[in-house]
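>>> with the sequence up front, the predicted model follows.
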Amino acid sequence: MTPEQLALRDAVRGLLDKHSDVRAAIETPRGYDEDLWGRLCGIGVLPIPERYGGSGAGLPETHVALGELGRTLTPAPLLSSTLAARALLATGDEDACGRLLPRIADGVVAALVWPWDNRETTVDGTARYVLDGDLAEILLLADGVSLYEIDLGEPGVTREHTPAMDPTRRLATVHLAGATATRLGPWSPEVRDIALAALSAEQVGAAARALELTVEHTKTRVQFGRPIGSFQALKHRMADLHVLVETARSAALAATGEVAAAVAKVYCSEAFFQVAAEMVQLHGGIAITWEHDAHLYLKRAHGSAQLFGSPRDHLRRLSP
């Protein structure tokens, strides 16, 4: 990373160390700490150009922040707002960007309903598993051809929180009944690649922290008169996990373009799940208790693997 990106990483990590409380956040009605989200936006983690009120951060800087949020499993609408912002920028609609992007840069939550099969002006149907869809003040919809803005003030738009296995990820069901969709411009397929790359960065951050916590535990957990981390079999297992995390990091950093982004999604999903599963195993019985965070990492690994398409979906899509 560049010196600027390292400074951003340190700033985000320091902020999260002081203010992030994942358990308190998921128990709030909104599912995240609004004050912390405002502080993150103040640091400038969203990829919004300066002419629209942003910090000028690019996707690499956003990925740094997502990696830090992944480390602590901090619930924050960075991923959903990033995708909405990039989809808006890709339309080339200056009026829409000038109207909506400054609000997103100020911390207004934006959500993207994608993919959507209905291509009529009046929208009817239901979208499930929409990131932060019930909390968003800006709701965009993509049908694979165009990007639309949904008027949230219409009675035909209803949204509800969808409880999921992973309590640290806010998902929603969006019901549209005769809602009017305003076309903003063309949909860019690159947004899918941006989504996969961004998610991969978050997965790597979470996997790295899960391994760190596991190594720390094996240094202090004593069995047969010695720390369990001194046993050769466990050393080998943790060494293998280290290799998994670092190769996943390389895949995430190289996730530019359709193929590389899909490869990162597949590899990082599988690596994170394996690290989280080993975390549970190596922590023993404590790992399945609510008081310990191991089960939260395992749930995040399972849920993120299915987000934006499962690894099997992407392997099938890229197969000749």
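Perfect, thanks for sending it.
>>> only C-alpha atoms from now on, for both contacts and neighbour counts.
Fine.
>>> Glu120: neighbour count?
Neighbourhood size, Glu120 [other CA atoms under 10 Å]: 10.
>>> and the helices in this structure?
3-19, 22-26, 34-43, 59-72, 78-91, 94-105, 190-220, 232-253, 258-283, 294-306, 311-318 (DSSP state H).
>>> and the shortest one, how far out from the chain's middle?
It refers to helix 22-26. 16 Å (CA atoms, centre = their mean, to the nearest Å).
>>> show me what contacts the residue nearest to Gln5 when sequence neighbours are not counted?
Distances taken as CA to CA, 6 or more residues apart in numbering place Glu61 nearest to Gln5, at 6.2 Å, with adjacent residues excluded. For Glu61, the contact set (CA atoms under 8 Å, 6 or more residues apart in numbering) comprises Gln5, Leu8, Val45, Pro47.
>>> distance check, Glu61 against Ala90.
Using CA to CA, to the nearest Å, Glu61 is found at 19 Å from Ala90.
>>> helices and strands around the biggest strand by length in the chain, which ones?
The longest strand of the chain (DSSP state E) is strand 171-186. Strand 171-186 sits against helix 78-91, strand 122-131, strand 146-150, strand 157-161, with contacts defined as 3 or more CA pairs under 8 Å, 6 or more residues apart in numbering; DSSP states H and E.
>>> is it true that Ala198 touches Leu69?
No - here Ala198 does not reach Leu69: they are 11.6 Å apart, not a contact under CA atoms under 8 Å.
>>> neighbour-wise, which of those two wins?
Set side by side, Ala198 and Leu69 show more neighbours around Ala198, with 29 against 23, by other CA under 10 Å.
>>> spatially nearest residue to the more buried one (excluding sequence neighbours)?
In space, Ala198 is closest to His63, 5.7 Å off (CA to CA, 6+ apart).
>>> below is an additional structure, to be compared with the one above:
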Amino acid sequence: MTDTAESRVDATPISAEEREALAEAIRDLVDRRADSASARAAMTATPRLDRGLWTTLCTEIGVASLPIPEEFGGAGATFAETAAVLEELGRALSPVPVFASALATAAVLLADDADISRALLPDIASGQRIATLCWAGPDGWARPGVTADAGLLTGTADYVLDGESADLLIVLAGGADTATLHAVDATAAGVTVVPLPVVDPSRPLARIEFDEVAAQTISSGPDLTGRLRTLAWALLSAEQVGGAAAALELTVDYTKSRKQFGRIIGSFQALKHRMADMYALVETARSISRAAVAAVASGDPNADELAAAAHVYCSEAFTTVTGEGIQLHGGIGITAEHDIQLYFKRAHGSAQLFGQPHEVVAELNRVVLR
């Protein structure tokens, strides 16, 4: 991130103890208000959103306001606090647009336009408007699918997180190296929102089509997509860690109760070894995720490389842990009634976001060999 963006994003240092207290508050709220049954109900609602939980998170804890400076109605914290929230929400697979809102907020903050921030961020901070980032094109996140001509947006944004519940669209338009940023109301003339069928029901995605839509252009600096991708990787890794930890807990609990050959299966040494490996993957993923988040929040020059490493490692750790979880649950693990299959789907779905791990590794190889 640029120095200017850092001054806005990293306004108030938060201690590790305060961050842990925030995580505990989120965990307690989710445990009380968003059990598996309510999450599953929200996954089939229209839009696919737990509106009550989102409102509570915004009004009682202020999750949408965390990275927004106080001058724009926010809490003046950092994206490290947002990552702590996402880790807890990832544990519960809560269908609320915290991740989508954070990415849209980051795009506005990186633009570093005080007038635009003053106009857009207060409503995002309060949760009154749900914002999302329209980014991916037909080839994924390498190049936007929307173009801008004289302030009019045309094209299609694919894989828009929580696009069906968004009120405000922050749109990347143009090419990979020349992207421009725009803001448009989701109900504007020429905007068509198409909810997409998804393998992972806990992650609502939409395709949003623009047909010469009048939009507000937001001035932005160079390499906007690169800076956004770095932040997206870091935040996504935190969410993946939460999901992997929850999948491990489900698996351990199941092996403590399931009997085979007259014994609790968790007492079998071979299964103990497999769960120990799962635990090691979760903890190492948590370490690299937190290193990446801290680097991004502080403007560390190594943030890009750490975030890329976190995306690759946490994606692979999450898919491995949930795959093992499915195996250790046996036949019940592949049924729709058991939650472990939801984590398995989230693991594979989240690994596709912002560039698949093997694509990121290939890109890093090209940079090293250049």
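Perfect, thanks for sending it. The shown structure was predicted, so the numbers you read here are calculated from the model rather than taken from an experiment.
>>> returning to what we had before: trace the residue nearest to Ala198 of the first structure over to the second structure, please.
Taking TM-score structural alignment, His63 of the first structure has Ala83 as its aligned residue in the second structure.
>>> burial measure for its match, as a count.
Other residues close to Ala83 of the second structure by other CA under 10 Å number 26.
>>> then Ala262 of the first structure?
28.
>>> what of Ser117 of the second structure?
Neighbours around Ser117 of the second structure, by other CA under 10 Å: 20.
>>> rewinding a little: kindly reformat the helices of the first structure as JSON lines containing distance to Ala142 of the first structure.
Shown next, in JSON lines, are the helices of the first structure (distance: least, CA to CA, whole Å):
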{"stretch": "helix 3-19", "distance to Ala142 of the first structure": "31"}
{"stretch": "helix 22-26", "distance to Ala142 of the first structure": "28"}
{"stretch": "helix 34-43", "distance to Ala142 of the first structure": "25"}
{"stretch": "helix 59-72", "distance to Ala142 of the first structure": "21"}
{"stretch": "helix 78-91", "distance to Ala142 of the first structure": "9"}
{"stretch": "helix 94-105", "distance to Ala142 of the first structure": "15"}
{"stretch": "helix 190-220", "distance to Ala142 of the first structure": "10"}
{"stretch": "helix 232-253", "distance to Ala142 of the first structure": "25"}
{"stretch": "helix 258-283", "distance to Ala142 of the first structure": "18"}
{"stretch": "helix 294-306", "distance to Ala142 of the first structure": "19"}
{"stretch": "helix 311-318", "distance to Ala142 of the first structure": "19"}
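>>> can you give me the neighbour number for Glu190 of the first structure?
Residues near Glu190 of the first structure, counting by other CA under 10 Å: 16.
>>> show me what Leu231 of the second structure aligns to in the first structure.
Using TM-score structural alignment, Leu231 of the second structure lines up with Ile194 in the first structure.
>>> gap between its match and Gly144 of the first structure?
Ile194 of the first structure is 15 Å from Gly144 of the first structure, by CA to CA.
>>> before we move on, back to that, so where is the longest strand of the first structure in the second structure?
Going by TM-score structural alignment, strand 171-186 of the first structure sits over residues 205-220 in the second structure.
>>> got the buried residues for the matching stretch?
205-210, 212-218, 220 (16 or more other CA atoms under 10 Å).
>>> now do stretch 10-18 of the first structure
Buried, per 16+ other CA under 10 Å, within stretch 10-18 of the first structure: Ala11, Val12, Arg13, Leu16.
>>> which ones are touching the aligned partner of Tyr343 of the second structure in the first structure?
Tyr343 of the second structure maps onto Tyr297 in the first structure when the alignment is built from TM-score structural alignment. By CA under 8 Å, 6+ apart, the contact set of Tyr297 of the first structure is Leu73, Ala206, Ala210, Ala276.
>>> same question for Ala189 of the second structure.
Applying CA under 8 Å, 6+ apart, the residues near Ala189 of the second structure are Val213.
>>> what does it correspond to in the first structure?
By TM-score structural alignment, Ala189 of the second structure lines up with Pro155.
>>> spatially nearest residue to Asn248 of the first structure (excluding sequence neighbours)?
Careful, residue 248 of the first structure is Ala and not Asn. Cys268 (5.2 Å).
>>> I'd say Leu236 of the second structure and Ala308 touch.
No - Leu236 of the second structure is beyond contact range of Ala308, at 10.9 Å (criterion: CA under 8 Å).
>>> how many neighbouring residues does His217 of the first structure have?
17.
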